[in-house]
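Peer 1: kindly generate the corresponding structure for this input.
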Amino acid sequence: MKIKLLLFVALAVNLSVIAQNEELKQAPDNMSAETVFNNYIKAIGGKDVLIDVITVKFNADVTIEGLPMSLTAEIKLMEPNNESVEMYAEGMGVISRQKFDGEAGYIEQQGVKTNLTEEQINSKKGKHSIFPELYPGDSELFFEGITSLKGKDAYKVKVVHGENITYKYYDTESNLLVRAEMESKSQGKSTMEISDYKGVNEILFPYKQKIMAGMQVITMSYTNITINEGVTEEDFK
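Peer 2: Below is the predicted model of the structure:
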């Protein structure tokens, strides 16, 4: 059994775009991508609170459609871009892991380790894994307009970082990120639906993410989120 490892998040911002044919609505004249980002930052807790977050640990129940097996995941992030994802199967222990320490990393599945490619490494460098909207850096931001998602309006923002492009959608009422559409040479096309925001230490985090990549559908339901504890540099080796 081989399971393709997909990383969530906040992490979706380092992939490339899926072009969409859609009819955009007129937005207020003073609306911009920077305004959408700033409103999102305020909605989830505010800049003064977010900048104090150095590490986050996520525990999740994982469901893969068509796979009759109980899976869990432990995801650890450390500023600026260290990432660790470990997937567990009931009765089998760790079945896959992905590590990135800011300079290099690897993917290991069922004992077979493969180093990250130069493309994968470059896509992770120069970005922040935890709150990318807080640190746009040298990314180019484009406000596309307002579109409709499941009957609700959402601001559409295009983020360009080098060769990587992502479309991100923010609910116009709550200002929360609700969807991201992505494509990469290494992982192909994928869509992430983001929902069920809950407060953790004065910060709103999404507790559910549904990732659709080709015929594969993965649902991550987070059971626990821990801020600034339980993560060390050794976790990314």
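Peer 1: please count neighbours and contacts with C-alpha atoms only from this point.
Peer 2: OK.
Peer 1: doesn't K42 fall inside a helix?
Peer 2: Yes - judged by DSSP: H, G, I helix; E, B strand; the rest coil, K42 forms part of a helix.
Peer 1: what is the burial count for it?
Peer 2: For K42, the neighbour count with other CA atoms under 10 Å is 16.
Peer 1: how close does it get to A27?
Peer 2: Distance, K42 to A27, using CA to CA, to the nearest Å: 20 Å.
Peer 1: one more, please, to line up against the first structure:
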Amino acid sequence: MKKNAFLLLLTLLFSIISRAQTVDEVIENYLKAIGGKEKLLSLKTLRTTGFLKMQGMEIPYIQQQKAPNLQRSVALFQEKSIYQNCFDGTTGWHTNPKTLQLEKLSTEESEALKAEIQMLDPFVNYTKRGYSVTLEGKMLVEGKDCYRVRLLKKPPPMTNATVAELSSFYFFDTKTYLPVLVRNAIKKGTGKGGYMDTYLSKFQTVNDMVFPFEITQKINGKTTLSISVTQVETNLDLADQEFAFPG
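Peer 2: Next comes the predicted model:
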């Protein structure tokens, strides 16, 4: 009798293990949920239009991206264009928040920005890109059961980034496989050493790809920025010159 009970227990345990998701299965289902690997690889340019919501204000903004890593983000505040996290393929540039003047980033800052703004989803061909992933169980996020996946990127050249700073945590809904939360280490400023949580919601399909139209950033549970997307455009004809430093 005891032997039969033990065999039954082993059978149940192996059955549970066999049904458990692997990290590759979670990633595969996630990529399918947002349009599929081939569709994502075909995405060459992206323009996102919307509003930044902060401190009771709504600020119009436009972000343009071009593969592999060109980016220009501009917000219109008090009739002045404020540029942030712009990259021309070699050098980063932005509007200095103190002087409100355009300036180029240092070589080290540019390399760090380049590593952050890769247009291709980080989970597409992640092994070939030198990234590693780990499935770290499940967590309840925003009332949803989520798979917690850790993504570890390569350190950018000329930086001394730690493992914690190179790690991002993605929380995928176990039912839809869409991301609910992305958690990143804060690498500089007064919040360095803590984490920024980015919540994604109100997903919509655009040209057979799925994008979040509501994005909320929180630090220590406090909302610092919300983004309401009004339009997403894909594969527009964007010249490299549009991403160049205006000076």
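Peer 1: contact partners for the aligned partner of T219 of the first structure in the second structure?
Peer 2: Under the alignment by TM-score structural alignment, T219 of the first structure pairs with S226 in the second structure. The contact partners of S226 of the second structure, by CA atoms under 8 Å, 6 or more residues apart in numbering, come to 52-54, 214-217.
Peer 1: kindly recompute the last result at 7 Å.
Peer 2: Neighbour list for S226 of the second structure: 52-54, 215-217 [criterion: CA atoms under 7 Å, 6 or more residues apart in numbering].
Peer 1: what's the answer for G102 of the first structure, then?
Peer 2: 81-82, 125.
Peer 1: can you tell me what sits against stretch 230-241 of the second structure?
Peer 2: Stretch 230-241 of the second structure is contacted from outside by 43-50, using CA under 7 Å, 6+ apart.
Peer 1: among these, which are located in strands?
Peer 2: Among these, DSSP state E puts 45-50 in strands.
Peer 1: the residue nearest to I62 of the second structure when sequence neighbours are not counted: how many residues sit nearby?
Peer 2: Closest residue in space to I62 of the second structure, ignoring its immediate chain neighbours: T49 at 4.6 Å, by CA to CA, 6 or more residues apart in numbering. By the criterion of other CA under 10 Å, T49 of the second structure has 19 neighbours.
Peer 1: what's the match for T49 of the second structure in the first structure?
Peer 2: Alignment note: T49 of the second structure maps to N59 in the first structure; criterion TM-score structural alignment.
Peer 1: distance of that match relative to K76 of the first structure?
Peer 2: 9 Å.
Peer 1: about what we covered before: can you confirm the match of T219 of the first structure is in a strand?
Peer 2: Yes - secondary structure of S226 of the second structure (three-state DSSP): part of a strand.
Peer 1: now it: closest residue in space that isn't a chain neighbour?
Peer 2: Spatial nearest neighbour of S226 of the second structure, excluding adjacent residues (CA to CA, 6+ apart): T216 at 4.3 Å.
Peer 1: which ones are touching the equivalent of that neighbour over in the first structure?
Peer 2: For T216 of the second structure, the aligned position in the first structure is occupied by K210, per TM-score structural alignment. By CA under 7 Å, 6+ apart, K210 of the first structure lies in contact with 192-194, 218-220.
Peer 1: sweet, I'm off.
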